[in-house]
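> just to be clear, the model below is a prediction. Sequence and coordinates:
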Amino acid sequence: MAAPRVSFEFFPPKTLEASFRLWDTVQTLAPLQPRFVSVTYGAGGTTRTLTREAVGTLHGSSGLNVAAHLTCVNATRAETMAIADEFHAAGVREIVALRGDAPKDSGGFKPHPEGFKDSCELIAALKERGDFTIRVGAYPEAHPEAADTSADIDWLKRKFDAGADEAITQFFFSADTFLRFRDRCAAAGIDKPIIPGIFPIENWSGARRFAQSCGTTVPDWLNSAFETAERDGRSDLLAIAVATEMCSTLMDHGVEDLHFYTLNRPELTRDICHALGVTPRVELRDVA
C-alpha cells in the first residue's frame, strides 16, 4: 500500500517561546513533504494579524506550500478581501475558507453588518477574486449548530457549488464515522475530495473536552484505554497506536490524503506518519 499524502495544521504563536515551538514544529514535519500546511485563526478572529504574520514567515522561509485560514468573523467584506489580496500578493495561493467561531460568550455567530453572512459568500468572493485553491470545513458528525448530519452535508454541497476545491473534516475517533460520512456525501452528489482530519492525542483530558465542545463522539473504550494508559505512563504509545490503526483503516478504504491537527506539538504526528510509511525525503532548507 502506498504511503498517504499528508498535510498539517499549525496555529500562530502569541509569544516568543511559542514562536520557537512553531519553528521547531515546522523543522520536524517539513521533511515529510506535506502537500500543504495551514495556519489557523483564533475564535472571533482574535489572531488575524498573527495569522498573517505566520503565513508570511512560513511562506517566505520554509519552502512549504502554506494555506491561510480566512474567516467571516468581525470584519467587513472589504477588510476580509483585503487580507486575501495581501496573501495573493505575497504568493500565497491556498485559502482555508471558514465562517469562523464567534467570540467566547458572544451568544453565537452574528454576521458583521457589512461582512459575509456565511462561508459560502466568502468562498464565492474568493473564487471570483483570483486563482486560489480553496478548502473548507466538513463535519462527519453534526456541527453543534446543525440540526443533523444531513444539514451539514447540504452545507458542504453549497460550499462546493460556491467554488471550493477540497474539504477537510473535523476530527473523529472512529474510521467508520468518516467512511459513513463519505458515503452520504457521494449519495448527495458530492464528488470533490474530502480529506479526513486526524487529531493525535497529546493530552487525553484536554482532547476529551475539545471533542465534547465540537460534537465529536468519544467512544467508551477509548476513554477507558487512555485512563489506563495514563496510569501506566503509556499515553503516547496508545495515541500512536490508535491513530495509526484508524489511518490504516481509512487507507484500506481508498483514502489517500490525511490532514493532521498538530497543535504545534509535532512528535506524535511525526511518529504516526512514520508508522504509515511517510518518511523524510528532503531537509528543510536553511534560512539566510
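Yep, it's here. Predicted model, so just to flag it, every value in this text is computed and none were measured. Numbers count the residues shown, from 1 in each chain.

> from here on, contacts and neighbour counts on C-alpha atoms
OK.

> which residues of this protein fall in helices?
Here the chain has its helices, by DSSP state H, at 16-29, 48-61, 77-89, 119-129, 149-162, 175-187, 204-213, 220-232, 235-252, 266-275.

> buried set for the third one?
When you say that, I think you mean helix 77-89. Within helix 77-89, the residues that qualify as buried are 77, 80-81, 84-85, 87-88, counting by 16 or more other C-alpha atoms under 10 Å.

> that helix vs helix 119-129, what angle?
50 degrees (axes from the mean of the first three to the mean of the last three C-alpha atoms, to 10 degrees).

> what's in contact with helix 77-89?
Helix 77-89 has contacts (C-alpha atoms under 8 Å, 6 or more residues apart in numbering) with 52, 56, 68, 70-72, 93, 114-116, 126, 130.

> presented hereafter is structure B, for comparison with structure A:
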Amino acid sequence: MTQRSFSFEFFPPKTPEGAEKLRATRQQLFPLKPKFVSVTFGAGGSTQQGTLDAVVEIQREGVEAAPHLSCVGSTHENIREILGTYRSHGIRHIVALRGDMPSGMGEIGEFRYASELVEYIRKETGDWFNIEVAAYPEYHPQAKSPRHDLENFARKVKAGANAAITQYFFNADAYFHFVEDAKRLGVDVPIVPGIMPITNYSQMMRFSEMCGAEVPRWIAKRLESFGDDRESIRAFGLDVVTELCDRLLAGGAPGLHFYTLNAAGATQAIWKRLGL
C-alpha cells in the first residue's frame, strides 16, 4: 500500500499582517506533518515574488514547499528564469497550471495549455521537479465536453506529471467516476482530492461560482438557512466535509489536499475527526 499524501495549500500574503497570520497558521498545522504544502501564484504571475518568499520561508521551517506556476501570459524565457530561481533555492516540487488571464492582458503568451508547461519543465530541468497538475472531477468550466476535459488531463500526465490535485468538490461520486475514466485513458498517477473546509457561506458560493464547483442544493439550502450564525455554519460544514473525506479515503483516495485559505481551525478540526 503506497503511503497516502496529506497536504495543505496557502496563498502568498500581501501585507505584513497577512504574513504574520500565515506564520501562526503554519505553527498550528505543521505539527500534523503534511507531506508538502503548496503556495498559489496570482494570475499572470502577479504574486510571483510573494510565492517565492513564502516557499523559501516554509522550506527553512523544514516542510517541503511546492510553488504554483501558471504559464498563461508567460514566455519560455520568463518560465526558464523562474524555474532557475526555484532550483537555486533547492525547491524540488512544483504545481504546474495553465492559470487565468489577468484582466486587461490581451496576450496569451507562448504557452496555451498546462500540458505544454509540463513538457517544457521536463525539457529544461529533467527529473529535478516533482510535478503536480490540476484535475477537475466536475470538469473544467471552459471544457468543450467531459471527454475533451479528460483527454486534456491525460495529456498533462503523459507530458510528465507525477501526480494531480483536484479542484474541490462536495460530491464523492464525481471524484470516483473521474478517477475511473482517467484510468481508462491510461492515467496511472495518484489523483488527490482537493478539500475545501466550509466556514463562510457567501465566500464559498462565490468561489464555487468562479471555479465551476457544484454545491449540492441540500448543502446550499442548509447553509443559507443559518443566516449569520457562524457557529452553526461551521458545525454543519465540519460534518459535511469530514463525511466527504471519510468516504473518499474509504474508497481508496491516495490522500487529501486541504485548501486552507491561510487559516488553521477548520482543517485542524477535520484532521482530528478523521483520526489522521
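Thanks, I have the structure now. Note that the coordinates shown come from a computational prediction; the quantities given were computed from them, not determined experimentally.

> just to revisit the earlier point, could you dump the buried residues of helix 77-89 of the first structure to TSV with distance to Phe260 of the first structure?
Putting the buried residues of helix 77-89 of the first structure into TSV (distance: C-alpha to C-alpha, whole Å) gives the following:
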residue	distance to Phe260 of the first structure
Arg77	30
Thr80	26
Met81	27
Ala84	24
Asp85	27
Phe87	23
His88	25
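
> are any of the contacts of helix 77-89 of the first structure buried, and which?
Applying 16+ other C-alpha under 10 Å to these flags 52, 56, 68, 70-72, 93, 115-116, 126 as buried.

> ok, for Ser248 of the first structure, nearest residue in space, not its chain neighbours?
The spatially closest residue to Ser248 of the first structure, leaving aside those adjacent along the chain, is Leu276, at 7.2 Å (C-alpha to C-alpha, 6 or more residues apart in numbering).

> distance to Thr40 of the first structure for the helices of the first structure - can I get that in CSV?
Formatted as CSV, the helices of the first structure follow (distance: least, C-alpha to C-alpha, whole Å):
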stretch, distance to Thr40 of the first structure
helix 16-29, 13
helix 48-61, 7
helix 77-89, 14
helix 119-129, 15
helix 149-162, 19
helix 175-187, 22
helix 204-213, 16
helix 220-232, 28
helix 235-252, 22
helix 266-275, 16
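
> which among those helices is found nearest to Val6 of the first structure?
helix 266-275 (8.1 Å; C-alpha to C-alpha).

> tell me the spacing between Tyr113 of the second structure and Ala159 of the second structure.
Going from Tyr113 of the second structure to Ala159 of the second structure by C-alpha to C-alpha, to the nearest Å gives 11 Å.

> same question, Gly50 of the second structure
Taken as C-alpha to C-alpha, the span from Gly50 of the second structure to Ala159 of the second structure is 28 Å.

> swap in Asn200 of the second structure?
38 Å.

> now do Ile131 of the second structure
10 Å.

> those two: who's more crowded?
Ile131 (22 against 18; other C-alpha atoms under 10 Å).

> check contacts around the equivalent of that one over in the first structure.
Using TM-score structural alignment, the equivalent of Ile131 of the second structure in the first structure is Ile134. By C-alpha under 8 Å, 6+ apart, the contact set of Ile134 of the first structure is 94-97, 123, 126-127, 163-166.

> please point out which of these the second structure shares.
Of those, the ones still in contact in the second structure (both residues aligned by TM-score structural alignment, their matches' C-alpha atoms under 8 Å) are 94-97, 123, 163-166.

> what is the nearest of those residues to Gly45 of the first structure?
Ala97 (12.7 Å).

> right, and that closest one touches Val136 too?
Yes - Ala97 of the first structure is within contact range of Val136, at 5.3 Å (criterion: C-alpha atoms under 8 Å).
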